[in-house]
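Engineer: Sharing a sequence plus its predicted fold:
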Amino acid sequence: MGKLAFVFPGQGAQYVGMGKEFYEQISVSRKVYTIASEVTGLNLPGLCFEKNEQIDITEYTQIAMLTTEAAILAALQEKGVKADVAAGLSLGEYGAILTAGAMSLEDVFRVVRQRGILMQEAVPTGGAMCAVLGMDGEKIAKICDETEGIVSVANYNCPGQIVITGEEGAVAVAAEKLKEAGARRCIPLNVSGPFHSAMLKEAGEKLGKVLEQVELRAFSTPYVTNVTAEYVTEPSEIKELLGRQVYSSVKWQQSVERMIADGVDTFIEIGPGRTLTGFLKKINKNVTGLHIEKVEDLDAVVKMLGEKQ
């Protein structure tokens, strides 16, 4: 067996009831929800498990998603499963940081709570995002650069699926240009703001000030950052990268390709949904994508990994 990567999804995969089995059945996971509630002053079990409208509001979505991912991670680690490397898409990068051991659980929850608030507050009117299907990322980036106004690539998800972000008018113009240039489809996304665009630079800078108060730790498990799609091995790099991540492109495809080039052949997606597992199939069909969302998934993955060794 080659190397093993833990990967964590970002905002958008959340739903009411996510993680509930882990909370009810696994004590280390339940403790994660307790710590998150104590640190943030929010009722995380209520937010994640009981029907509510807050779960889809950025300010609350981010902490709810990350708490769920951290709870599942704790259960997996209790089984003795260790990653060789980790990565996460946007918000999910904080799951990778937990895997690396670069921050305490309490500090990660404090930072993510503030990240959600800052991004919610910073959402300007007139922002938009749009998924572009069936076109090369470099060509999309070039057309965005040539379009007047603020518009850029938000996410390099996988071959044939790129997301653009920025001012509503500029995104609309770029989408028309992209269709004329051969994009199969351009689909406006139902999001609350132009995430990962220059319009959120102020939020990223404010998050940098929050991160100044956080103590970083030496870590033995490296992770790959969205901003550069390269390994982070030094704690000193983390704060600046996390601030920039808010308004920079998410280089997810490049991050996965970087890990595969380094010998990763098995990826475990930890958290709600199968978004990253779907991207993985389009990035490279020759690697294994596993997924843990329910307790039965955890048992199946642990069994499968044991048989591989």
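Structural biologist: Cool, got the structure.
Engineer: drop to CA atoms for contacts and neighbour counts, all remaining ones
Structural biologist: Will do.
Engineer: Spatially, which residue comes closest to residue 171, not counting chain neighbours?
Structural biologist: residue 151 (5.7 Å; C-alpha to C-alpha, 6 or more residues apart in numbering).
Engineer: Isn't the one you found up against residue 172?
Structural biologist: No - at 9.4 Å, residue 151 does not count as touching residue 172 under the criterion of C-alpha atoms under 8 Å.
Engineer: Between those two, tell me which one has more neighbours.
Structural biologist: residue 151 (30 against 19; other C-alpha atoms under 10 Å).
Engineer: chain center to the helix or strand hosting residue 260, what's the gap?
Structural biologist: According to DSSP states H and E, residue 260 maps onto helix 252-261. What separates the centre of helix 252-261 from the centre of its chain is 14 Å, taken as C-alpha atoms, centre = their mean, to the nearest Å.
Engineer: by how many degrees do the helix or strand that it is followed by and helix 252-261 diverge?
Structural biologist: Moving toward the C-terminus from helix 252-261, the next helix or strand (DSSP H and E) is strand 264-270. On the basis of axes from the mean of the first three to the mean of the last three C-alpha atoms, to 10 degrees, strand 264-270 is oriented at 130 degrees to helix 252-261.
Engineer: one more structure, for comparison:
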Amino acid sequence: MGKTVWMFPGQGSQTPGMGQTLITQDETRQALADLGTRIGLDLTTLMTTGTKDELKATDIAQPAIVAHSALLAQQYAAQGHTPDFVLGHSVGEYSALVAASVITPSEAVYLVRERGKLMNQVTGGTMAAVIGMNDVEAAHHAVESIAATGEIVQIANYNCPGQFVISGQIAAVESATAKLKELGAKRVLPLDVSGAFHSSLMTPFAPRFEDILVSSPFEAAKTKFISNVDSAFHDQPDELIRLLVQQLYSPVRFESCVERLIEEGADTFIEFGPSSPLSGLVKRIKKDAKIISITTLEQLEAEGIR
């Protein structure tokens, strides 16, 4: 019998009105209000009537996404369902850690709020999605050749066959964009982000974030958690904290995470989030995988899983 993965998207999955579904039930409405109180934000208002621009700020988007994803998954778990594995993409790892009983939703939104504040301090950087280039080795060499000149640019996300993301200084990303197009990339799309996430530009903030993480209560994972950093399973608090620090400046190896999970017997992937970007990526990696995208409480009911 196949195994099930619960997966959680990262920044960019936020959508205006994403919290409307959560205020339709007393339990989730109160939970959302409590999470907002924990971090000094009116998450309920931001997630129900906030504009696209209001939700775009990193220190707003990240707690909003994690709150939404974690509460949806909690509602599913309350019905007696459990995953065999949990997987997050970038900040989605914090929702995955909630699902694995490592941290509470309250602690998760606090951590990503602080993470977002640190990320907001990174200036002079950007990111771009590279689409339609399957020769990742050639892309890696091209990006490395630019980095060797002293400019900062690197591959930040390995998402699926034919799609990865580059991150770094604006001029370096522009240089890499031109070179990758010469090598056959069909499109290179600038991302609407405030900084060069998952690049060495984030390194100076790692010690400060580590101080925040080590002061937080982490428990051993009760469900198999696979890390973006090394595509391996980890369950001990000290390991998880170390990896969350490294994740700030390391590539997100989503494609290899999914491949590892498939090797371990996973054939069903359930995505919990305000939108479903990971579902399409998994379909590109494993065409016959069963994929369920849950963005609202109503979808839980429609799927017959609530």
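Structural biologist: Yes, it's here. As the structure is a prediction and not an experimental result, all values here were calculated from the model.
Engineer: follow-up on the earlier one: what range in the second structure matches the helix holding residue 260 of the first structure?
Structural biologist: Here helix 252-261 of the first structure aligns to the second structure at residues 254-263, judged by TM-score structural alignment.
Engineer: average gap between that stretch and the first structure?
Structural biologist: Averaged over the aligned pairs, stretch 254-263 of the second structure sits 0.8 Å from the first structure after superposition, using mean C-alpha distance after the TM-score superposition for the first structure.
Engineer: Residues contacting that stretch, please?
Structural biologist: Here stretch 254-263 of the second structure makes contact (C-alpha atoms under 8 Å, 6 or more residues apart in numbering) with 85, 87, 89, 157-161, 226-228, 231-232, 282, 285.
Engineer: Which members of those residues are classed as buried?
Structural biologist: 85, 87, 89, 157-161, 226-228, 231, 282, 285 (16 or more other C-alpha atoms under 10 Å).
Engineer: nearest to residue 60 of the second structure, of those?
Structural biologist: residue 89 (17.3 Å; C-alpha to C-alpha).
Engineer: Secondary structure element for the residue of the second structure most remote from its centre, which one?
Structural biologist: In the second structure, the residue that sits farthest from the middle, by C-alpha atoms, centre = their mean, is residue 149; the gap is 30.5 Å. Secondary structure assignment for residue 149 of the second structure, by DSSP H and E: no helix or strand.
Engineer: ok, longest helix in the first structure?
Structural biologist: helix 58-78 (DSSP state H).
Engineer: List the buried residues for that one?
Structural biologist: Those would be 58-76, for helix 58-78 of the first structure by 16+ other C-alpha under 10 Å.
Engineer: Spatially nearest residue to residue 108 of the first structure (excluding sequence neighbours)?
Structural biologist: Per C-alpha to C-alpha, 6+ apart, closest to residue 108 of the first structure is residue 94, 6.9 Å.
Engineer: Which strands or helices does the host helix or strand of the one you found pack on?
Structural biologist: Using DSSP H and E, residue 94 of the first structure maps to helix 93-100. Here helix 93-100 of the first structure touches strand 3-8, helix 58-78, strand 85-88, helix 105-122, strand 223-224, going by 3 or more C-alpha pairs under 8 Å, 6 or more residues apart in numbering; DSSP states H and E.
Engineer: Let's see that with 7 Å instead.
Structural biologist: If you count contacts as 3 or more C-alpha pairs under 7 Å, 6 or more residues apart in numbering; DSSP states H and E, helix 93-100 of the first structure packs onto strand 3-8, helix 58-78, strand 85-88.
Engineer: Could you export the ones you listed to a markdown table, including columns for distance to residue 40 of the first structure?
Structural biologist: Shown next, in a markdown table, are those (distance: least, C-alpha to C-alpha, whole Å):
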| stretch | distance to residue 40 of the first structure |
| --- | --- |
| strand 3-8 | 21 |
| helix 58-78 | 9 |
| strand 85-88 | 22 |
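Engineer: Out of the ones you listed, which gets nearest to residue 114 of the first structure?
Structural biologist: Between residue 114 of the first structure and these, the shortest separation by C-alpha to C-alpha is 8.1 Å, and it involves helix 58-78.
Engineer: mean per-residue distance, that closest one to the second structure?
Structural biologist: Counting by mean C-alpha distance after the TM-score superposition for the first structure, helix 58-78 of the first structure comes out at 1.0 Å.
Engineer: And for that helix, what's in contact with it?
Structural biologist: 11, 14, 18-19, 22, 28-29, 32-33, 36, 44, 47-48, 54-55, 91, 95, 109, 112-113, 116-117, 120, 270-271, 298 (C-alpha atoms under 7 Å, 6 or more residues apart in numbering).
Engineer: Where does stretch 202-213 of the first structure end up in the second structure?
Structural biologist: Going by TM-score structural alignment, stretch 202-213 of the first structure sits over residues 204-215 in the second structure.
Engineer: Lovely, talk soon.
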